[in-house]
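**Q** take this sequence and fold it.
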Amino acid sequence: MQHIQGISRNQLQVSSLEDTISADNPVRFMDAFVNLIDLEKIGFQPRVLKTEGRPSFDSKVFLKIYLYGYLNGIRSSRRLEKECLRNIELQWLLEAICPNYHSIADFRKDNPKALKQLFKLFVSFLKDADLISGKTIAIDGTKSRAHNGKKANFNQKKIDKHLQYIEDKTQEYLSALDQNDVQENNTTITNIQQKIERLKQNKINYELLEEQLNASGEPQVSTTDADARALLVQGQVVEVSYNIQAAVDSKHNLVVATHTINRNDKNALSAIALEAKENLELETFTALVDKGYHNGRELDTCKQNNITTIVAVPDQGKSNENGTQPEYFVSKFTYNKADNTYTCPQGQILTTTGRWHKKTGRTEESGYQFQKYRTSACKTCPVKDQCTSRKGGREIDRSQYADAVEENHQRYKENQQLYRKRQEINEHIFGTIKRKWGYNYTDLIGLEKVNGEHSLIMLVYNIKRSINILGVPDLIAKLKTWNSPYK
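**A** Presented below is the predicted three-dimensional model:
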């Protein structure tokens, strides 16, 4: 039986690296993009030439390595070093330069701010290339596991539990020592004393952790990565992680703004919305956002900055209106903006003295001001028992952000079809990054460095998607006509 025969390994061939790379290979665009930019102007730390020893590598070499690596699911510096030696595409891209893994790792670690700035620069290019409309932008977040395990994350409850365990164990061992005094078993006594000493040291460690927690003013502390936090991932599942925020344009589903935080979404809306507005230099745009971001303060900040929000209304859940029947919930009371009053379902007018009260507490919703509305008609109302259990009658609180919240709710009701596009715009991005590429955890420690890595991931996603939209030759052609501020 005949088979296709290969080329003899001893046969001499004459060819160049240029011949091995096709015109539509993504490495050609990476090469053109990086060579076009003055990396020092963006903020990349230059490699200083030394008077002795071998010359340093150009920063562009390391940036090309990481763009190629992240685009192909490789981010380990040791694996990237191997790829530089055996990968024909990287040999073409780097002109056969092969840095060691330590130098490769240092570049990513030392340039987090510059990587974030590079992402913003590429967004500017995409806008000039007419790949971004800037009219409708979907905002969402996803969790990325931190380089810090659950066992190295502590809150006050967890510390108290450990201290109580140490106290109980210590008492148990002391009781055992009393029994051994009668039996005169020296070996057992020595073992128990060693365990007590170990417990004493553990107690000191937890007490130091408690001091650190109190000094930080934070509800929790992590010992491996100080910036990592235990965040709710899904349902009741909690992971020590970071929260990647992303704003995605609706035209071609390209990321226009991104940053990483170490808290949940409740207070995150305005920061990512304003970043998107700044990156695209927009006067206004419409933001589609899920209910996890619903917060009066954030909605009001967006309103003040001319950003139109369509944020889903959270589920009401169990009513906290003390015995109130559904027909007398706050939503059934009509607010009269002209005279700043409420009209109840029975037609009575609730007024306010105009005094502002402040919401106190440590929750994310605390710190805002509100006014109280009451009416004396409650005393003689025949349905008072269905409306409230308060002796003085029904009382309604109106937040200083109520106008922005009500306007958002009205837009949400009127634009259901537009809001449903939110998932189509941004959900698949996180699916691609986390499920297909495997970037569901971070390699780095510290919020600033993690921000740099996630900016790099989003940059690579945008490069991949823009190549799929236009193709490499057309994208390079647009790159040549782009008036970059960092050439």
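**Q** please make it C-alpha for all contacts and neighbour counts, starting now.
**A** OK.
**Q** hang on, Ala246 is in a helix, isn't it?
**A** No - Ala246 is assigned strand when assessed by DSSP: H, G, I helix; E, B strand; the rest coil, not a helix.
**Q** gap between it and Thr284?
**A** To Thr284, Ala246 is 18 Å away according to CA to CA, to the nearest Å.
**Q** Proceed likewise with the subsequent sequence, for comparison:
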Amino acid sequence: MPESDSRWKEIEKKLPEDDHARIVERQVNRLDRNTLDLLYKGVGRDAYDPVPLLKIVLYEYLKGRRSPAAWEEEARINEAAQWLGRGYTPARRTWYDFRDRLGDAVEDLHQQTVHQAIEQEHLDPTMAAQDGTSIAACSSRHRMVNQETLQKRQAILQSAIDGSAAQEALPKWVPPTPNGRLDLAERMTTAAEVLAERICQNAAKRSGKRKDPEKIQVSLTDPIAPLGRDKFKVYRPLYTIQYLVDPVSHLIVSYGCEASPVDSGTLAPMIDKTQKITGGRLKTVLADGGYCSILDLRDAQERNVELIAPPSASGTSRRSKSLSGEDQIPREEFTFDASANSYTCPAGKRLAYKDREKMARQGGRHLYQFRYQCDASHCQTCPLRSRCLGGNGPRMIKRMEGEELLEAQRLKMSQDDAKELYRLRGQTVERSFGDAKGNRGVDRFHGRGLARARTETGLLTLAQNLLRLDNLQQNAANP
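**A** Down below sits the predicted model:
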């Protein structure tokens, strides 16, 4: 259905200027299509034009329909989708294939949108707010297995593949077709590798943090997806997406999707990705306390980026009980002398350096925890003994390597200008997640595996940005 077709013109007359279909049409037409054309370069027979297909996909994302099966139906019955797709009605398999192909192009299309916004002065790349949210993987939360169950299932499946097991004796989870069984066998192999790695990581933890190996599980439908609790406290396979959002225009400057149930360890990779997109112009990042550990502060300093975030309070806010039953005198009342590498207690006694312990951190990194201890004779005769000691031994203070960065951050965040900047964070990135979950219906990925989850995150980000950029352009043209 070319644009000269009467049917196309008839549908066009029905669409208002602010319809999502018109917004997608004019915004995608401003992008360089070479990236899309390369997806099909030298591949088999003539393919559908990828530009109309992309327009339909982005329109469907804005409407909250993210399944390729839904796109196939919409292309047949939805007039707006027919107008965008110029009458294309690809088969369902074609839509699934197109989604997978887009993984190689969606990042470039996103960068084009950001560069366009910067050139038109709708986006200031010097400041952005970061946050993350968990999205359920395309996997059942009821089909997770431990190592023993996985090995039993692998043996049963192999007997079905070999033909050595009677068909009527096979359990219902065994696929009925040879291809289905081979596909499941491949996923089970991946699951076994992932599970072995998780068991190994668990064994490396301290005894107090270690889980029973029999309770460590993996999903068979999406083995790569880590297990964690989502926003509704449901334990399930999930992925975590990250946004860096401009606090003024609310455009998403960069995005990420990782196989991790937590936000820690994502600050530095997101800064690096944003600097690549913006040409190194990012100067300030607004974030919550989950992005303000000692390692995060180091990473930000090394990249010459100012981090506006409340420091992590782990290890400083806990209050132990003393011998008298009162709260123990907190560490904050002990004075640290960096030159002497020692603490001084409220009674004026010195806590000398004793030893250090290597503490594991996210991403295979580590920090040293230093321990300082007072002389036992001083503690036994001290007038503050009943309030200071928690046991029979002398008082000990623990200090993490690089803790001076947290102390400096606490001081900075107590200032009015930092507080004013920090208020922008919640008004910015939470709005983007609210739009994704509330208006676009993003509560679960539709494709299995990290690659597809990243593609879906990119398409969601592109759809959100095109809608917001169009609004900014219209407001600039008609203030």
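**Q** now the TM-score, please.
**A** The TM-score (TM-score structural alignment, normalised by the length of structure 2) is 0.75; 421 aligned residues with a CA RMSD of 3.9 Å.
**Q** residues in structure 1 aligned with stretch 114-123 of structure 2?
**A** The alignment of stretch 114-123 of structure 2 onto structure 1 (TM-score structural alignment) spans residues 123-132.
**Q** how about that stretch: buried residues?
**A** Residues of stretch 123-132 of structure 1 classed as buried: 123-128, 131-132 (neighbour count, 16 or more other CA atoms under 10 Å).
**Q** now that stretch: how far from the chain's centre is it?
**A** 24 Å (CA atoms, centre = their mean, to the nearest Å).
**Q** what's the span of that stretch, first residue to last?
**A** Stretch 123-132 of structure 1 end-to-end distance (CA to CA) = 9 Å.
**Q** hmm, who's touching that stretch?
**A** Residues outside stretch 123-132 of structure 1 that contact it (CA atoms under 8 Å, 6 or more residues apart in numbering): 133, 249-252, 254-256, 279-280, 466, 478-479, 482, 484.
**Q** which of the residues you listed sit farthest apart?
**A** Ser250 and Ser484 (24.1 Å; CA to CA).
**Q** which of those two has more neighbours?
**A** Ser250 (20 against 16; other CA atoms under 10 Å).
**Q** got a list of what the one in structure 2 that sits across from the more buried one in the alignment touches?
**A** Here Ser250 of structure 1 is matched to Pro247 in structure 2, going by TM-score structural alignment. Neighbour list for Pro247 of structure 2: 127-129, 424-425, 427-429 [criterion: CA under 8 Å, 6+ apart].
**Q** give me that answer again for 10 Å
**A** Taking CA atoms under 10 Å, 6 or more residues apart in numbering, we find Pro247 of structure 2 in contact with 123-124, 127-130, 286, 421, 424-429.
**Q** could I have the buried ones of those as ChimeraX selection syntax?
**A** Burial among these is assessed by 16+ other CA under 10 Å; the matching ChimeraX selection reads:
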select :123,124,127,128,129,130,286,421,424,425,426,428,429
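**Q** using CSV, please lay out the contacts of Pro247 of structure 2 together with distance to Arg298 of structure 2 and secondary structure.
**A** CSV is the format used below for the contacts of Pro247 of structure 2 (distance: CA to CA, whole Å; DSSP: H, G, I helix; E, B strand; the rest coil):
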residue, distance to Arg298 of structure 2, secondary structure
Leu123, 27, coil
Asp124, 25, coil
Met127, 19, strand
Ala128, 18, strand
Ala129, 18, strand
Gln130, 17, strand
Leu286, 15, strand
Leu421, 21, helix
Leu424, 23, helix
Arg425, 21, helix
Gly426, 24, helix
Gln427, 26, helix
Thr428, 25, helix
Val429, 23, helix
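**Q** now do the strands in the stretch 151-300 of structure 2.
**A** Taking DSSP state E, counting those that start in this stretch to define them, one finds strands in the stretch 151-300 of structure 2 at 218-219, 227-229, 235-245, 252-258, 284-286.
**Q** deepest-packed of those strands, please.
**A** When you average the neighbours per residue for each of the strands of the stretch 151-300 of structure 2 (mean count of other CA atoms under 10 Å), strand 218-219 leads with a mean of 28.
**Q** which part of structure 1 lines up with that one?
**A** Using TM-score structural alignment, strand 218-219 of structure 2 pairs with 221-222 in structure 1.
**Q** mean distance between the matching stretch and structure 2 after superposition?
**A** Comparison of stretch 221-222 of structure 1 with structure 2 after fitting gives an average deviation of 1.6 Å (mean CA distance after the TM-score superposition for structure 1).
**Q** name the SS class of Met30 of structure 1, please.
**A** Put simply, Met30 of structure 1 is helix when judged by three-state DSSP.
**Q** I misspoke; the intended subject was Gly347 of structure 1.
**A** Relying on three-state DSSP, one would call Gly347 of structure 1 coil.
**Q** OK, contacts around it?
**A** 333-334 are the contacts of Gly347 of structure 1 under CA under 10 Å, 6+ apart.
**Q** again, only this time at 6 Å
**A** Neighbouring residues of Gly347 of structure 1 by CA atoms under 6 Å, 6 or more residues apart in numbering: there are none.
**Q** Glu258 of structure 2 versus Ile397 of structure 2, what's the distance?
**A** Following CA to CA, the distance that separates Ile397 of structure 2 from Glu258 of structure 2 is 36 Å.
**Q** equivalent analysis for Val28 of structure 2, please.
**A** In terms of CA to CA, Val28 of structure 2 sits 27 Å off from Glu258 of structure 2.
**Q** ok, now Leu351 of structure 2?
**A** 43 Å.
**Q** matching Thr284 of structure 2 against structure 1, which residue comes up?
**A** By TM-score structural alignment, Thr284 of structure 2 lines up with Thr286.
**Q** was I right to think its match contacts Thr308?
**A** Yes - if you go by CA atoms under 6 Å, Thr286 of structure 1 and Thr308 touch, sitting 4.7 Å apart.
**Q** so what's the residue sitting furthest away from the middle of structure 2 up against?
**A** What lies farthest from the middle of structure 2 is Thr381; by CA atoms, centre = their mean that is 52.9 Å. Thr381 of structure 2 is in contact with no residue at all, counting by CA under 6 Å, 6+ apart.
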